[in-house]
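Chemist: only the shape, not the letters, is given here:
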């Protein structure tokens, strides 16, 4: 029986990295596209007058499911045994569950049905993440994680554009859901090529609700580096979300170019992709991660200040590049840094799922926070200054992490 090392030393090859990135595209396109392109259109067709409230309810159902299912499936994957290993069964099972959820969504003609489908899809994606995300600390040595996770950030940054292009060929939400079900086949090569050794025979830890709930406790006194790294991720995602979520309305209300949204999204996404791989590779070569997180945070803050002071079309494009560069630098290093501060080797699945929540919870907060800022704290200029301030705070907190250079 092969014995997994707590700290991997064998480097993964190019084929493994390619399969990992391809699987990431499959998962990210299937995860990001429905709430942006399909569900709003489907809900508007079902209830045109109540579409805003209906979409908010559907989104909340998916978010709540992810908060519970992600850490739960991560904890269960840590304890999974079988011939397929610990992680692969969750990737395969989650992908099949997502495909079933897409088929279910394609048949819905009520907002309640769409909400149930959103919940089922979130649960399936949580299962995929429980297996997929944990393969890096399981199998990739620390000195290669920046490169691997830098490449892994490419699907996250590019999935929205890719999903939009794929769904442009469909004619209805129902056909779009079925296409996305097919996209999930992209996870298959990774399941085939990745090794997923079973844990040692003596490593048998029963699942307990106390241990599971303990994973939600992010205590700087007990796990300081993990807590500060997660706080940084939360703030950086919050700053990026505040700076990007209302760009469609900014283009319409301030710049007067609402039809150029895709241009801004593409420019920003290309900048993120270009820098994430370079940043991850550089952090491996330097053996330093915090300075790059700090630099990315600072660049993001600069973009917010620039757009607040000069809200023009030209500056919007410039800031789309600057913000993408900053976020690309940050996201190329953040994942590797998180894997180095996980508190317990036997609970990687659970703890990484909690870390993933710090990248998704800000998007639950952003709409309400942005509404208050736009109404009472200076409009769009205030919004982008707050984005800059939050990003700068993330830059400060990263220095509280002591175990990673």
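Modeler: Perfect, I can see it now. Quantities reported herein were computed from a predicted structural model and do not represent experimental measurements. Residues are numbered from 1 along each chain as shown.

Chemist: hey, let's count contacts and neighbours off CA atoms from now on
Modeler: Noted.

Chemist: what ranges do the helices span in the stretch 51-200 of the chain?
Modeler: Listed in chain order, the helices of the stretch 51-200 of the chain (DSSP state H, counting those that start in this stretch) span residues 51-78, 88-106, 111-132, 135-139, 142-167, 173-183, 188-193.

Chemist: and the next helix or strand after the last one, what does it pack onto?
Modeler: Yep, that's helix 188-193 we're talking about. Going down the chain from helix 188-193, the next helix or strand is helix 209-214, by DSSP states H and E. Contacts defined by 3 or more CA pairs under 8 Å, 6 or more residues apart in numbering; DSSP states H and E place helix 209-214 against helix 51-78.

Chemist: alongside the first one, take a look at this:
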């Protein structure tokens, strides 16, 4: 499939235009997207990606069209898994909900730029060295194995190398100033924690690219299809974050599904490498006659595995329990962090009570496991103790030496 220079530039300008539209009409003014807003714009971006794929199918042919859709679905699934790490970063840095959009959009832009560089590098390696297929295949097989060693929420540390270096080199404040990157503290201009959040998201996304780029090159070697499938999978990721962040912990089998998909693509790459072999110590540098996996079969396997893992996750009692535990943990932490917004505190504590009620209705085997989580139980007790203290202060009133509590109410 040959793509003209004009088509390349029109595609790039279209993607940049969508990002600018997203910034000026949604992100520039800090707000918390409603569920309806997130759903509408997520559907719109998915629709744009699907229409583009239909165009590729019509003007490029069925084979490039199938390659694009296989690449897009794979990259989208990997991006959903990445959202879990973004959620951990946001929670660890205690980013205000209304200000999370700017950090996410920065992460998307940074990711698109970084992955474009990786795509060009990967294409150069593949066009110059046939052994690059072996390397990419082994990377995916190793990644699939690592995914099976699920670390859980606490295993995803946002304090990566880039963040540690930034903490040492940059003077940052301890508090946020909206979604601003700079603020004035003690008469000095300093950076806000928002910058560290963006660095954390950008740094972790570089690691994600090391997995996703070999994966999509295993499905198509056409640079235009690799770039567009990657770009369209990232567009709308911000809206998707606000749409499904309450379900991320529910998708407990998604990691296993992604491991199967990456292992499958890794095998596909190695078979292709054997078919195109010119490595001297393998079959004396001659191609090996092996069966290659077709694009149609790849697309079917990817979609089938994702459907099975998502349905199994949503139907799993363990998934419901894990989702409720994670939500209770987040709301308890948020309640303890919020000090000067009584209405928000009441809302958060109400959600926490609802989640604790759901935990009480779980089967005994799940409740017993939850009671064994000392850090979680300590956190919940702290939230209740803080609530009792706050209510006690309000009842005493400002006349009993609790003026601050009275003012807060």
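Modeler: Happy to help now that I have it. These numbers come from a predicted model, not from an experiment.

Chemist: TM between them?
Modeler: For this chain pair, the superposition-based TM-score is 0.37 by TM-score structural alignment, normalised by the length of the first structure; 220 aligned residues with a CA RMSD of 5.9 Å.

Chemist: ok so, going back, tell me the most buried of the helices of the stretch 51-200 of the first structure?
Modeler: Mean neighbours per residue, mean count of other CA atoms under 10 Å, is largest over those for helix 111-132, with a mean of 25.

Chemist: state which helix of the second structure is the longest.
Modeler: helix 62-92 (DSSP state H).

Chemist: in it, which residues are buried?
Modeler: Neighbour counts over helix 62-92 of the second structure (16 or more other CA atoms under 10 Å) mark 64-91 as buried.

Chemist: equivalent analysis for stretch 301-312 of the first structure, please.
Modeler: 301-308, 311.

Chemist: can you list contacts of stretch 380-393 of the second structure?
Modeler: Contacts to stretch 380-393 of the second structure, defined as CA atoms under 8 Å, 6 or more residues apart in numbering, come from residues 329, 332-333, 335-336, 402, 405-406.

Chemist: buried ones in it, by neighbour count?
Modeler: Quick answer for stretch 380-393 of the second structure (16+ other CA under 10 Å): 380, 382-384, 387, 393.

Chemist: ditto for stretch 238-246 of the second structure
Modeler: For stretch 238-246 of the second structure, burial by neighbour count (16+ other CA under 10 Å) applies to 238-245.

Chemist: show me those that map onto strands.
Modeler: Assigned to strands by DSSP state E, none of these qualify.

Chemist: which residues sit against the helix or strand hosting residue 229 of the second structure?
Modeler: Element membership for residue 229 of the second structure (DSSP H and E) is helix 223-234. Contacts with helix 223-234 of the second structure, where a contact means CA under 8 Å, 6+ apart, come from 3, 8, 15, 45-46, 49, 64, 67-69, 71-73, 75-76, 79, 108, 112, 116, 119-120, 123, 216-217, 220.

Chemist: hmm, back to that, okay if I get the contacts of stretch 380-393 of the second structure as a markdown table plus neighbour count, secondary structure and distance to residue 232 of the second structure?
Modeler: Listed next are those as a markdown table, based on neighbours: other CA atoms under 10 Å; DSSP: H, G, I helix; E, B strand; the rest coil; distance: CA to CA, whole Å:
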| residue | neighbour count | secondary structure | distance to residue 232 of the second structure |
| --- | --- | --- | --- |
| 329 | 20 | helix | 33 |
| 332 | 24 | helix | 36 |
| 333 | 18 | helix | 34 |
| 335 | 22 | helix | 36 |
| 336 | 18 | helix | 38 |
| 402 | 15 | coil | 55 |
| 405 | 19 | helix | 50 |
| 406 | 16 | helix | 51 |
